[in-house]
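Visitor: Got a predicted model here, sequence first, then my questions.
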Amino acid sequence: MADISSAILIPQTPTRIRLRPRHARLALLEARPVVQVVFLMRYVIGVAASSAHHLLAHPVRLVAGVISWWLAVVAAYLINGVMDVKEDRANGSDRPIARGDLPERVAALLTGGAAVGALALAAFVPGLLVWVAAFLLLGWVYSAPPLPAKRWSTACAVVVFGLGWTSFAGGAATTGGRLSTAGLVFATVMSAWMALVGSVVKDLSDVDGDATGGRRTVAVRYGAHLARALGATGALLVGVGAVLSWLLWAPYMLPAMAPVAIGAVCVVVQIVRTTRIAGGDRRMRRGAYRVFMRTQYAANIAMLFVLAFHGAA
């Protein structure tokens, strides 16, 4: 009994945060490599779709910009992992923080380091600092207190649109220019794809965990049926918008817009298929999100080829 009372009365020494090489690897895994790559693709498209000429006039600036943006993405998704640990564990996630391999305090420290690194590098690239700061702010607003946007579907969609848009605009700013007409069209379509499709269908597999974490998304408040309907509607709207954008403003962008239109149909098919199958495991319910991600990759890769052959226009 004396030992117990002594343990209660004696202040406990705070546990030191010990960084190990494996923590860096785990942090990169937590920040979702697949997402890191697609954000860097958006940034590079912004560079290539800039109104400025002589894109390779400042190669050091371009490299610094790419690394800065990558660090900003890592920071945004690491803080998301730290803040989502309760929901991730409830959903059975196997990410490093959720499974206990990456301590939350270590992840938080690495988040701060990545954010500082992103801002420091951006300071050496004229015009980029404001976009990096905006991206980091949006990443914080999405995940962190006092009012994380992830709790509400509408707020989530707005912030996600901003995360996409700033990635394209930040790339253009690195060259000292702005997005060309083609860049503006593509950035708007793909940011809308993220906001109206991705931000909705990602919730279909995480309803239980989101409810545990106190979120008030459409899927939690009104059920998966309405969330599926909104996801399908959003996909069709963006798909039609992609076709109209190609016809009205950038005829040569068909190879980049076609994957969005095809992906929209595939998302709807996947949603209908999931609806018809009662229950289903988490992987099955995540099918629409996988189609969403594949569509992003296909469209971004196609846009890089379009820009390589036609220029920013």
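Guide: Looks like it arrived, so ask away.
Visitor: okay, CA-based contacts and neighbour counts for the rest of this
Guide: Will do.
Visitor: which of the residues in stretch 244-253 are buried?
Guide: For stretch 244-253, burial by neighbour count (16 or more other C-alpha atoms under 10 Å) applies to S245, W246, A250, Y252, M253.
Visitor: Quick one: the residues you listed as TSV, columns for secondary structure too.
Guide: Listed next are those as TSV, based on DSSP: H, G, I helix; E, B strand; the rest coil:
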residue	secondary structure
S245	helix
W246	helix
A250	coil
Y252	helix
M253	helix
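Visitor: okay, how far is it across stretch 141-157, tip to tip?
Guide: Stretch 141-157 has an end-to-end distance of 12 Å (C-alpha to C-alpha, to the nearest Å).
Visitor: list the contacts for G112?
Guide: G112 makes contact with A75, according to C-alpha atoms under 8 Å, 6 or more residues apart in numbering.
Visitor: gap between it and A195?
Guide: 26 Å.
Visitor: What of R294?
Guide: Taken as C-alpha to C-alpha, the span from R294 to A195 is 16 Å.
Visitor: Comparing those two, which shows the higher neighbour count?
Guide: A195 (25 against 15; other C-alpha atoms under 10 Å).
Visitor: which two in the buried residues of stretch 244-253 are spaced the farthest apart?
Guide: S245 and Y252 (10.8 Å; C-alpha to C-alpha).
Visitor: and the closest residue to L129 other than its chain neighbours, how many neighbours?
Guide: Using C-alpha to C-alpha, 6 or more residues apart in numbering and skipping the chain neighbours, the partner closest in space to L129 is A122 (4.8 Å). Using other C-alpha under 10 Å, A122 is surrounded by 26 other residues.
Visitor: hold the first one in mind and look at this next one:
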Amino acid sequence: MSSAVHPSRAALASCASRVGLAFLEGRPVVLGVFALRFIVGTLLVGGADWSSPRLSLAAASWLLAVWAVYLINGISDLEGDRLNGSSRPIAVGRLDVRSASAIAAILLALSLLCASLLPRAFLGAVVAFVCFGLAYSVGPWAAKKAAIAALLVAAAGVFLTYLSAALVAAGTVPASALVFATVASCWIAVAGHTKDFGDVAGDAAEGRRTLPVMLGVERARILVAAGTGIVSATAMALGAVVHQLRALLVLGVAGPVVIALTLLVEGTDRRRAKRPYRSFMAGQYALNVAALLNALES
């Protein structure tokens, strides 16, 4: 009896370990901000009823799709991540590609199964999001290989997250929610380029046309700082004028921080070069937490 039980326990533990590593590969910090975006999207329409199983099912479907998309991205980034010295599970060999691929397929199947129980518009949004993710990561013309295309696809995925959450919550999207989603997506499309400053060597070796690779690091820093300033100033103006958009004031504060780190952080050390990106991510979290608090107060 014990000889039959112990191998099954070992197999279960091994499976759980792979799922845990796949979760790490899916980037918990990104999954967390997508969860916040979805919650905020439901609250932007006012009066979202989170006691309804429909919203919980929709959130589960969306986050499973996000996890799968980022896991697929980790698989596709294997060589570049190794060249850049990444510590992600696939890059360091703790999670094999075959297991990661199987888990990604299961996640996608579960996501689509959940979405199929919801209105067709939401199912279509999930399919569209997955297509954006595949377009970003997979194939010879993957968007990740070109700086502008990569961030446009990422921004579209963020916009779709807010929009889909609002639709499943209320069946409609007010103008203020559309403006919020647009500005939040522009933050991704512009300030998101900070992620490339720590990966120049690997990106160049893989033939990716990121801004630092195409323009050189210094010119790329200036361009990203200028674009971030424009988005930040726009967010500040809208937040100051429109009560429903007060949360956008956060980007007015976060913008100068991202700009300062983008322009001042120098050197080739990857950890230091990632500081602008970490400030960009902190800005995303702060924006969505502020929007959440603003919605709860209203």
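Guide: Happy to help now that I have it. These figures come from a predicted structure and were not determined experimentally.
Visitor: R61 of structure 1: which of the buried residues of stretch 244-253 of structure 1 is nearest?
Guide: M253 (28.1 Å).
Visitor: Aligned counterpart of that closest one in structure 2, please.
Guide: Residue pairing (TM-score structural alignment): M253 of structure 1 is matched to L245 of structure 2.
Visitor: How about the contacts made by its match?
Guide: Listed by C-alpha under 8 Å, 6+ apart, the contact set of L245 of structure 2 reads S176, F180, L238, G239, A291.
Visitor: and if we set it to 7 Å?
Guide: F180, L238, G239 (C-alpha atoms under 7 Å, 6 or more residues apart in numbering).
Visitor: what helix or strand does the aligned partner of V33 of structure 2 in structure 1 sit in?
Guide: Using TM-score structural alignment, the equivalent of V33 of structure 2 in structure 1 is V38. For V38 of structure 1, the host element (DSSP states H and E) is helix 33-48.
Visitor: before we move on, what about G139 of structure 2?
Guide: Using DSSP H and E, no helix or strand contains G139 of structure 2.
Visitor: Enumerate every residue touching it.
Guide: By C-alpha under 7 Å, 6+ apart, G139 of structure 2 has no neighbours at all.
Visitor: Can you tell me what it aligns to in structure 1?
Guide: By TM-score structural alignment, G139 of structure 2 lines up with P145 in structure 1.
Visitor: got it, and L113 of structure 2?
Guide: Counting by TM-score structural alignment, L113 of structure 2 corresponds to A120 in structure 1.
Visitor: Relative to I79 of structure 1, how far out is that match?
Guide: The gap separating A120 of structure 1 from I79 of structure 1 is 19 Å, by C-alpha to C-alpha.
Visitor: which of these two has more neighbours?
Guide: Legend: neighbour count by other C-alpha under 10 Å for A120 of structure 1 and I79, higher for I79 (24 against 14).
Visitor: Pull out the buried positions in the helix or strand containing that one.
Guide: For I79 of structure 1, the host element (DSSP H and E) is helix 59-83. Residues of helix 59-83 of structure 1 classed as buried: 61-62, 64-83 (neighbour count, 16+ other C-alpha under 10 Å).
Visitor: can you check stretch 101-121 of structure 1 too?
Guide: The neighbour-count check on stretch 101-121 of structure 1 (16+ other C-alpha under 10 Å) flags 102-104, 106-108, 110-111, 114-119, 121 as buried.
Visitor: Those in helices, which ones?
Guide: Among the buried residues of stretch 101-121 of structure 1, the members falling in helices (DSSP state H) are 104, 106-108, 110-111, 114-119, 121.
Visitor: Looking at these, which one is closest to G280 of structure 1?
Guide: Nearest to G280 of structure 1, judged by C-alpha to C-alpha, of these is E104 at 31.3 Å.
Visitor: Map that closest one across to structure 2 for me.
Guide: In structure 2, E104 of structure 1 lands on V97 (TM-score structural alignment).
Visitor: Skipping adjacent residues, who's closest to the match of V33 of structure 2 in space?
Guide: Closest residue to V38 of structure 1 apart from its sequence neighbours, by C-alpha to C-alpha, 6+ apart: Y297 at 6.7 Å.
Visitor: Give me the neighbour count for that neighbour.
Guide: Close neighbours of Y297 of structure 1, defined as other C-alpha under 10 Å, add up to 19.
Visitor: Next: A226 of structure 2.
Guide: Counted with other C-alpha under 10 Å, the neighbours of A226 of structure 2 add up to 15.
Visitor: again, but for S17 of structure 2
Guide: A total of 14 residues lie near S17 of structure 2 under the criterion other C-alpha under 10 Å.
Visitor: Residue in structure 1 paired with it?
Guide: Checking TM-score structural alignment: S17 of structure 2 goes with R22.
Visitor: and what of T42 of structure 2?
Guide: Using TM-score structural alignment, T42 of structure 2 pairs with V47 in structure 1.
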